[in-house]
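*Asks:* with the input below, show me the fold.
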Amino acid sequence: MIRRGVTALALMLAAMTLPSEAHDYKAGDLQIDHPWSRATVPTAKVAAGYLSIKNAGEEADRLVSVESEISERAEIHEMAVNAEGIMTMRPLSQGVEIPAGGSVSLEPGSYHLMFMELNAPPKEGERFSGTLHFEKAGSIDVEFAVEAMGAKASEGDHSGHGH
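*Replies:* Just a heads-up that it's a prediction; the model follows:
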C-alpha cells in the first residue's frame, strides 16, 4: 500500500515538472487551442500565427483583432484560390466568425494571423505573447509556440484535430 502511494506521488511530481506541449486558453464560451507560429529568417518583416477556436456557446462570436509583442501591427487574413487558380491573401477587416457550437481553424493555406513590421523574428523553441480580441468573449492573452520554419502544422499539437 505504501509503495503504491509513493509511486503515485512520484508520478504526480514528474508530471508537474514536465513542460506542457499543448497550451489551451478559455474566454467565455470559447476555447483557444495551441496558438503557434513558424520561425522566420532574421530579416523577415512578417510572420504568421495559427490556432483553433471552438465555440461551446449558443451564439456565434467573432475574432475581430489581434496584437502581439513581436510586431507593430497584426491582422486576420484569409488565403484562398481565386477563379483563375491563383492563391490570394487578403485581410479580413470584419474578422472571423466562430459559429455557435462550431469551430474555426486558423492554419497554413487558410485563415491565419499576420504579424507585420516585426520587432523581433520568432525563433524555434521560443514563445511570444499575443492578445486575441473577440466581439463577445472579450480579450484573452495567449502565448504562441514557435515551431520550425517548414512546419505545416504545429509539431507540439497532439490533440488530433489537425490544425
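*Asks:* contacts, neighbours, all on C-alpha from now
*Replies:* Will do.
*Asks:* residue 97: neighbouring residues, count only.
*Replies:* Number of residues near residue 97 (other CA atoms under 10 Å) recorded here: 16.
*Asks:* quick one: it and residue 143, what's the gap?
*Replies:* 21 Å (CA to CA, to the nearest Å).
*Asks:* okay but residue 140 is in contact with residue 68, surely?
*Replies:* No: in this structure, residue 140 is not within contact of residue 68 by CA atoms under 8 Å, at 11.8 Å.
*Asks:* what about the most centrally placed residue in the chain, is that helix, strand or coil?
*Replies:* Nearest to the mean C-alpha position of the chain, by CA atoms, centre = their mean, lies residue 35 at 2.0 Å. Classification of residue 35 using DSSP: H, G, I helix; E, B strand; the rest coil returns strand.
*Asks:* and it, how far is that from residue 6?
*Replies:* Applying CA to CA to residue 35 and residue 6 gives a distance of 36 Å.
*Asks:* following up with a second sequence; could you model it the same way so I can compare the two?
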Amino acid sequence: MTPALLTRAVCALFLFSAPLAAEGIMVDDAYIRSSTAKSTSGAAFMVVMNHSGADDRLIGASSDVADKVELHSHTSDDNGVMRMGEIEGGVAIAADDMHAFKRGGDHLMFMGLKGPLEQGAMVPVTLEFEKAGAVEIEVMVDQDRKPNHGKMKHDHGDMDHTGHEMPKD
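*Replies:* Have a look, this model is predicted:
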C-alpha cells in the first residue's frame, strides 16, 4: 500500500466512524444506494440529529450527482399498497431530537443520476434547513449495506414504485 493510499484509508476511516456535524445538525450512518450502473435514481439513508437548541425543519436537499434530490416517504393506501412520494413541507426535527431516513420509510431520493454511483465513492450532498441553512455532508456509496443496518428493517413487499427505480436489497 502506497503512503498516499494509506493516508486516504485513514481519513476515510475517521470520516465514517464519526458523525458529520454543522450548525448543531449532526448526520450519522449515512449511505447511498442505486440499483445498477445504468440507474437513473438512487436513495440515501441517514440519521439526522438536531443539537442546535431550537426546532428546525429539513426542507430540501441537492447534489451534483443528480438532477434533483427530493425528500421522500413511503405511505400505505387503504388497500395496503405502499407508494412512494415527496414529503410536502419538509421534515420537522425538534431541538435535541432526531429523524431516521431509513429503508421502507423516509429517504432522500436522487433522480436523474448523471452517472453511475461507484461502490465506496463519496457523494457530496447539501441538506437545506429552515434555520440552520445549508449543511454540507459527504455520503458513501454502499451497495452492500444490509437492510437491517442500525437495527432498521425494510421490506419491499407490495410497494408501488411507479416512476422510480428503487435500490434492490
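*Asks:* got a TM-score for the two of them?
*Replies:* The TM-score (TM-score structural alignment, normalised by the length of structure 1) is 0.78; 144 aligned residues with a CA RMSD of 2.4 Å.
*Asks:* ok so, going back, which of residue 140 and residue 68 of structure 1 has more residues huddled nearby?
*Replies:* residue 68 (23 against 16).
*Asks:* can you give me the strands in structure 1?
*Replies:* In structure 1, the segments counted as strands under DSSP state E are 24-27, 30-38, 46-55, 61-68, 71-81, 87-91, 96-98, 103-106, 111-118, 127-134, 138-147.
*Asks:* corresponding residue for residue 105 of structure 2 in structure 1?
*Replies:* Here residue 105 of structure 2 is matched to residue 110 in structure 1, going by TM-score structural alignment.
*Asks:* no, scratch that, I was asking about residue 96 of structure 2
*Replies:* Match for residue 96 of structure 2 (TM-score structural alignment): residue 101.
*Asks:* contact partners for that match?
*Replies:* 54-59 (CA atoms under 8 Å, 6 or more residues apart in numbering).
*Asks:* before we move on, back to that, separation between the counterpart of the residue nearest to the centre of structure 1 in structure 2 and residue 43 of structure 2?
*Replies:* Per TM-score structural alignment, the equivalent position to residue 35 of structure 1 in structure 2 is residue 30. Using CA to CA, residue 30 of structure 2 is found at 11 Å from residue 43 of structure 2.
*Asks:* same thing with residue 100 of structure 2?
*Replies:* Residue 100 of structure 2 is 14 Å from residue 43 of structure 2, by CA to CA.
*Asks:* please look at residue 121 of structure 2 and residue 141 and confirm they touch.
*Replies:* Yes: in this structure, residue 121 of structure 2 is within contact of residue 141 by CA under 8 Å, at 5.4 Å.
*Asks:* more neighbours, those two?
*Replies:* residue 141 (21 against 13).
*Asks:* quick one, what contacts the counterpart of that one in structure 1?
*Replies:* Under the alignment (TM-score structural alignment), residue 141 of structure 2 pairs with residue 146 of structure 1. Contacts for residue 146 of structure 1 (CA under 8 Å, 6+ apart) come out as 36-39, 122-128.
*Asks:* in structure 2, which of those residues remain in contact?
*Replies:* Shared with structure 2 under both residues aligned by TM-score structural alignment, their matches' CA atoms under 8 Å, the contacts from the contacts of residue 146 of structure 1 are 36-38, 122-128.
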